[in-house]
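J.: Below: sequence and its predicted model.
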Amino acid sequence: MLKLTGDTLHKKAVLLVIAHPDDESMTDELYKACSMLKVPLKQVVVFDHPELQDGFGKVWNHTLIAKIVEDNIRSHGIDTVITFDSYGVSGHCNHRDVHIGISTYIICIHCFLVIYLSILHSASELMVLIDSQQNSFEAWELDSSSVLRKYSGPVDIWLSIFMAWCLPHRKSVCLLNEHPFKSFRAMAQHARQWVCSHPSPFSSTASTLPVLNLPCLSRGP
């Protein structure tokens, strides 16, 4: 988990939630990649939990993931979370579990608050409160793309813009990388992953999590 702050993020406190590394060597690779991207290592947290171990066919505890994310949101004042989409970029089951865990957290907080406030407040007061908190928390998912798009280089920029234009009902952003070769160098720190595949260093597309059509009122203190 990486907590990022800075002017480029409009002073937002961002929690980037990913799956893996699954062993000591991959943890070291993650630290090296973060150093390459100028992310302070004190803002990198690796959880080695017996219920969150790497492996196909191993279903992670979604409630545990939700709890870990909630604790970090509250302790660090996080107002934006970025993670995998439902496919998980590569289709890895653990990536999908991270998505489900965060979605579970958002839905549970929303449902609990709506039920609780429905008992104590009138419908009009409830809607006013929900509306006032609508923008208090954001969650974004990285759109998974095909192998063709991954290796299309700068062409993927136009494809991303076109896809966003074709789906106007989705709130999405296209992130253009001003330093693609720095991304290459950072990804190269993951030696074993680099052999298999690597993402486009030029652009990425992110969309709001579908569950965020419901207001989430879980912003940390």
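T.: Arrived safely, thanks for sending.

J.: Could you use CA atoms for every contact and neighbour count after this?
T.: Will do.

J.: which secondary structure elements does the helix or strand encompassing D71 contact?
T.: In this structure, D71 sits in helix 62-76 according to DSSP states H and E. When contacts are defined as 3 or more C-alpha pairs under 8 Å, 6 or more residues apart in numbering; DSSP states H and E, helix 62-76 sits against helix 93-120.

J.: quick one, what contacts the nearest residue to D97 once chain neighbours are set aside?
T.: Counting by C-alpha to C-alpha, 6 or more residues apart in numbering, D97 lies nearest to W60, which is 6.0 Å off, once chain neighbours are set aside. The contact partners of W60, by C-alpha atoms under 8 Å, 6 or more residues apart in numbering, come to 51-53, 94, 97.

J.: Can you say which of those are buried?
T.: Burial by neighbour count, judged by 16 or more other C-alpha atoms under 10 Å, picks out 52-53, 94, 97 from the contacts of W60.

J.: gap between the nearest residue to K67 once chain neighbours are set aside and P201?
T.: With sequence-adjacent residues excluded and distances taken as C-alpha to C-alpha, 6+ apart, K67 is closest to Y105, at 7.4 Å. From Y105 across to P201, the span is 31 Å (C-alpha to C-alpha, to the nearest Å).

J.: Neighbours of K42, how many?
T.: 8 (other C-alpha atoms under 10 Å).

J.: what's the spacing between it and S35?
T.: 11 Å.

J.: Also A164?
T.: Applying C-alpha to C-alpha to A164 and S35 gives a distance of 32 Å.

J.: ok, the two, which is more surrounded?
T.: Neighbour count, other C-alpha under 10 Å: between A164 and S35, A164 has more, with 19 against 13.

J.: what helices or strands is the helix or strand where the more buried one lies leaning on?
T.: In the assignment (DSSP H and E), A164 maps to helix 155-166. If contacts are counted by 3+ C-alpha pairs under 8 Å, 6+ apart, helix 155-166 sits against helix 147-150, strand 172-176, strand 203-208.

J.: now that helix and strand 172-176, what's the angle there?
T.: 160 degrees (axes from the mean of the first three to the mean of the last three C-alpha atoms, to 10 degrees).

J.: Between strand 203-208 and helix 155-166, find me the angle.
T.: Going by the same axes, to 10 degrees, helix 155-166 makes 30 degrees with strand 203-208.

J.: Next one for the comparison:
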Amino acid sequence: MLLGGRPLAEHLGAHWQLALSWCGTWRQRVRDYLTDALEHLVLFALAYTVACLILYALIVRWRALRFRRDVRPSRRVLFVIAHPDDETMFFGPTILRFTQDPACSVYLLCLSTGANYGMGKVRKKELYDACKVLGIRDECITVQSHTKLPDAMDTRWPAEIVAQIVSHHLQSLGIDTLITFDKHGVSRHLNHCSIYYAIALLSTANKLPKDCQVYVLETINVIRKYWKVFDIPICYILSSVRFITNASDRRLLYKAMTQHKSQFVWFRRLYLVFSRYQLINTLQRMDASDIQLDLDVDDIQLADD
């Protein structure tokens, strides 16, 4: 069969070769583009790594730059946590900032004994041992054991009960600074999140002491959570209150975590190595408008459920 005076097979073969040539050209262009992009990405990663290491050295080793941006002057600080080991795993840099200030009294309120698997007494003792390393005196520690506040990831604690306990400690201890979890609770553990909503309830009801400022520990995405030193530039830009640890501080945090022998399993060892919360804490001050928005959104979500 002829097509345009040429055999059909020859005609189709010419078009097939042209198509293959076109595909080959574009494949090469794509390969060259990806190679260039990868080279630029590697160069950027190297430059960012070097910049972060230099920045850390300037801040911690040479003290040529100031990273820490503090809260309002505080004399009596209360940390409210959900379980024994929260103080070391999440709040370590902030706790050390205040315990190393001789003019500041630091208190810790733990709302459960961490009695999951029947280890309440063991974990309570471990908490006291860890706090001793961190610089919190025994008489400044309170551990609650309430049947309505179980150690369970899928259980949201009653806000009214938590609010009543926290309010009592704020009043009796004369606290001027309260520090706890934000609404996401760092790990999205419902026990952690419950504390935020209890504090929010106190705030909206105007039951917080007038001279008490409230700060919450920022929850970050999982990539930043394990970026450690690489998160320093982002914290500089995004965070209004921030603390950083030096090598001596991190050794203290590691020692404090080793007191939690029942919890010191392999994945928590890895957490201590890679977690940004062992190097940096960033806090946000609780804002009334943000609290109301969070409560409204939460009410909508509960209604949908």
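T.: Cool, the structure landed. Predicted model, so just to flag it, every value in this text is computed and none were measured.

J.: sorry, back to before: take the contacts of W60 of structure 1 and write them to CSV, including distance to I157 of structure 1.
T.: Below are those laid out as CSV (distance: C-alpha to C-alpha, whole Å):
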residue, distance to I157 of structure 1
E51, 38
L52, 34
Q53, 35
N94, 28
D97, 28
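
J.: and the spatially most central residue of structure 1, what does it touch?
T.: What sits nearest the mean C-alpha location of structure 1, by C-alpha atoms, centre = their mean, is T83, with 1.6 Å. By C-alpha under 8 Å, 6+ apart, the contact set of T83 of structure 1 is 16-18, 98-99, 139-142.

J.: do that again at 6 Å, thanks
T.: Listed by C-alpha atoms under 6 Å, 6 or more residues apart in numbering, the contact partners of T83 of structure 1 are 16-17, 141.

J.: So it: helix, strand or coil?
T.: Here T83 of structure 1 is strand, with the state taken from DSSP: H, G, I helix; E, B strand; the rest coil.

J.: Structure 2: which residue goes with that one?
T.: Counting by TM-score structural alignment, T83 of structure 1 corresponds to T180 in structure 2.

J.: Just the closest of the contacts of T83 of structure 1 to N213 of structure 1, please.
T.: Distance to N213 of structure 1 across the contacts of T83 of structure 1 (C-alpha to C-alpha) is lowest for E141, with 13.5 Å.

J.: does that closest one really touch A206, like I thought?
T.: Yes - with contacts counted by C-alpha atoms under 6 Å, E141 of structure 1 reaches A206, the gap being 5.4 Å.

J.: burial of H10 of structure 1, as a residue count?
T.: 8.

J.: mind checking how far it is from P180 of structure 1?
T.: 22 Å.

J.: What strand or helix carries V106 of structure 2?
T.: Judged by DSSP H and E, V106 of structure 2 forms part of strand 105-110.

J.: any idea of the angle that strand forms with helix 159-173?
T.: Computed by the same axes, to 10 degrees, the angle between strand 105-110 of structure 2 and helix 159-173 is 160 degrees.

J.: Give the aligned range of strand 105-110 of structure 2 in structure 1.
T.: Using TM-score structural alignment, strand 105-110 of structure 2 pairs with nothing in structure 1.

J.: what does that strand contact?
T.: With C-alpha under 6 Å, 6+ apart as the test, strand 105-110 of structure 2 has contacts from 75-83, 140-143.

J.: correct me, but D151 of structure 2 touches G114?
T.: Yes - checked against C-alpha under 6 Å, the pair D151 of structure 2 and G114 is within contact range at 5.4 Å.

J.: So for the two, which sits in the more crowded spot?
T.: Set D151 of structure 2 next to G114 and count neighbours by other C-alpha under 10 Å: G114 wins out with 26 against 23.

J.: mind listing what's buried in stretch 156-163 of structure 1?
T.: 156-157, 160.

J.: With stretch 163-173 of structure 2 instead?
T.: In stretch 163-173 of structure 2, counting by 16+ other C-alpha under 10 Å, buried: 163, 166-167, 169-170.

J.: ok, V50 of structure 2 to C235 of structure 2 distance?
T.: V50 of structure 2 is 17 Å from C235 of structure 2, by C-alpha to C-alpha.

J.: What helix or strand is F98 of structure 2 located in?
T.: Assigned by DSSP H and E, F98 of structure 2 falls in helix 92-99.

J.: That helix - contacts with which helices or strands?
T.: Packed against helix 92-99 of structure 2 by the contact rule (3 or more C-alpha pairs under 6 Å, 6 or more residues apart in numbering; DSSP states H and E) you find no helix or strand.

J.: how far off strand 280-285 does that helix point, in degrees?
T.: Using the same axes, to 10 degrees: helix 92-99 of structure 2 against strand 280-285 is 70 degrees.

J.: contact partners of helix 92-99 of structure 2?
T.: 135, 245, 281.

J.: Grab the nearest non-local neighbour of the first one.
T.: Ranked by C-alpha to C-alpha, 6+ apart and with sequence neighbours excluded, the top spatial neighbour of G135 of structure 2 is T99, at 5.6 Å.

J.: Run a quick neighbour tally on the one you found.
T.: For T99 of structure 2, using other C-alpha under 10 Å, the count is 18.

J.: try I199 of structure 2
T.: With other C-alpha under 10 Å as criterion, I199 of structure 2 counts 27.

J.: Map it onto structure 1.
T.: In structure 1, I199 of structure 2 lands on I102 (TM-score structural alignment).

J.: Please verify my assumption that that match contacts I68.
T.: No - I102 of structure 1 is beyond contact range of I68, at 9.5 Å (criterion: C-alpha under 6 Å).

J.: Nearest to A188 of structure 1 among the buried ones among the contacts of W60 of structure 1?
T.: Closest approach to A188 of structure 1 among the buried ones among the contacts of W60 of structure 1 (C-alpha to C-alpha): N94, at 22.1 Å.

J.: Spit out the contact partners of the closest one.
T.: No contacts exist for N94 of structure 1 under C-alpha under 6 Å, 6+ apart.

J.: Can you give me the separation between it and A123 of structure 1?
T.: 40 Å.

J.: go on, D131 of structure 1?
T.: From D131 of structure 1 to A123 of structure 1 the distance is 12 Å (C-alpha to C-alpha).

J.: what do the two both touch?
T.: Joint contacts of D131 of structure 1 and A123 (C-alpha under 6 Å, 6+ apart) do not exist.
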